[in-house]
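Engineer: Could you work out the structure for the sequence below:
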Amino acid sequence: MDCHVEILSFSITFAFALYSCFNHFGEILTKEADIEAHRSEVLNFTHIQVIDQRARLLDRSAITVTRVSLKGTLGADSIEDEMGYARVWQNIGGKMKIISGHCSSAM
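Structural biologist: Model prediction:
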């Protein structure tokens, strides 16, 4: 979990300005809501397999597009799905941080 927290910019807005994200339900999450879903285990992944990943390096940033196979739980429901994640990374203070993101079903 700490790794998840460290790579997220404090000003992030997935799919907006600096750290919020669109999740696969179409909801906009703040960094805090995203982290809390994992920390509280409302969202708990038991298996993550990267199927495909592509990266495009820019001047002081990068874009990644990743397709993964996930297993786990969301609340009381089991999940098993392929998901697509797009992330925009920016060099902030010498470290690459996610500043924007999007998640959707890949099936």
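
Engineer: can we go C-alpha only for contacts and neighbour counts from here?
Structural biologist: Noted.

Engineer: Could you report the neighbour count for V88?
Structural biologist: 20 (other C-alpha atoms under 10 Å).

Engineer: how about the biggest helix by length in the chain: buried residues?
Structural biologist: In the chain, with assignment by DSSP state H, the single longest helix is helix 31-39. For helix 31-39, a neighbour-count test (16 or more other C-alpha atoms under 10 Å) marks K31, D34, I35 as buried.

Engineer: To compare with the earlier structure, here is another sequence to fold:
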Amino acid sequence: MTTALNTADEAAIQQCEERLRTAMLNSDVEALDALLANDLIFIDHQGRRIEKAQDLEAHRSGVLALEQIDVLDSIIRPLGNAVLVSLRVRFTGTYYGEKFSEKLAFTRVWSRTADDWAVTLAHCSRITM
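Structural biologist: Sure, this is the predicted structure:
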């Protein structure tokens, strides 16, 4: 059953999404650690299942360095005690020293924690059209 997302929750999720975008751009591992649930499941654009520690290490080590994240559009929907965010973005940066720029579609599930919200599930796919 879908319930109405109250304005405060929607604003909180929009702020969380912006904090996540900024943390990714700055490879701010401390901020990412706070925004990602400990039991995070992330399916990347190549279908690999990545856990929180792996995601943090990619930023900590410099393997992934993002230069730009442009949000093209987004949808926020309530899911009981969680919130679904669907967005399309253009990512630009380097991965293992190789430059890249691509459009990706993300789906994230934000769950309420004792203190804030955290991403518990994320999936991304390349946009090829």
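
Engineer: corresponding residues in the first structure for the longest helix anywhere in the second structure?
Structural biologist: Longest among the helix segments of the second structure by residue count, using DSSP H, is helix 7-25. Mapped onto the first structure using TM-score structural alignment, helix 7-25 of the second structure spans no residues at all.

Engineer: What is the distance between that helix and the centre of its chain?
Structural biologist: 10 Å (C-alpha atoms, centre = their mean, to the nearest Å).

Engineer: Kindly report the same for stretch 29-37 of the first structure.
Structural biologist: 10 Å.

Engineer: Look up the counterpart of that stretch in the second structure, residue range please.
Structural biologist: Using TM-score structural alignment, stretch 29-37 of the first structure pairs with 50-58 in the second structure.

Engineer: where along the first structure do the strands fall?
Structural biologist: For the first structure, applying DSSP state E gives strands covering 20-22, 28-30, 43-57, 61-74, 77-92, 95-105.

Engineer: Of all those, which one comes closest to I7 of the first structure?
Structural biologist: strand 95-105 (4.8 Å; C-alpha to C-alpha).

Engineer: which part of the second structure lines up with the closest one?
Structural biologist: Counting by TM-score structural alignment, strand 95-105 of the first structure corresponds to residues 116-126.

Engineer: and L79 of the second structure, what pairs with it in the first structure?
Structural biologist: Counting by TM-score structural alignment, L79 of the second structure lines up with L58 in the first structure.

Engineer: next one: K103 of the second structure
Structural biologist: Using TM-score structural alignment, K103 of the second structure sits opposite E82 in the first structure.

Engineer: how about the residue nearest to that match when sequence neighbours are not counted, what does it touch?
Structural biologist: Leaving out its chain neighbours, the residue that sits closest to E82 of the first structure by C-alpha to C-alpha, 6 or more residues apart in numbering is S69, at 4.4 Å. S69 of the first structure sits next to H47, I48, Q49, V50, I51, E80, D81, E82, M83 when contact means C-alpha atoms under 8 Å, 6 or more residues apart in numbering.

Engineer: And S69 of the first structure, how far from D59 of the first structure?
Structural biologist: From S69 of the first structure across to D59 of the first structure, the span is 31 Å (C-alpha to C-alpha, to the nearest Å).

Engineer: and if you look at H47 of the first structure?
Structural biologist: Distance, H47 of the first structure to D59 of the first structure, by C-alpha to C-alpha: 33 Å.

Engineer: higher neighbour count, these two?
Structural biologist: H47 (11 against 7).

Engineer: So for the more buried one, what's the nearest residue that isn't a sequence neighbour?
Structural biologist: Spatial nearest neighbour of H47 of the first structure, excluding adjacent residues (C-alpha to C-alpha, 6+ apart): K71 at 5.0 Å.
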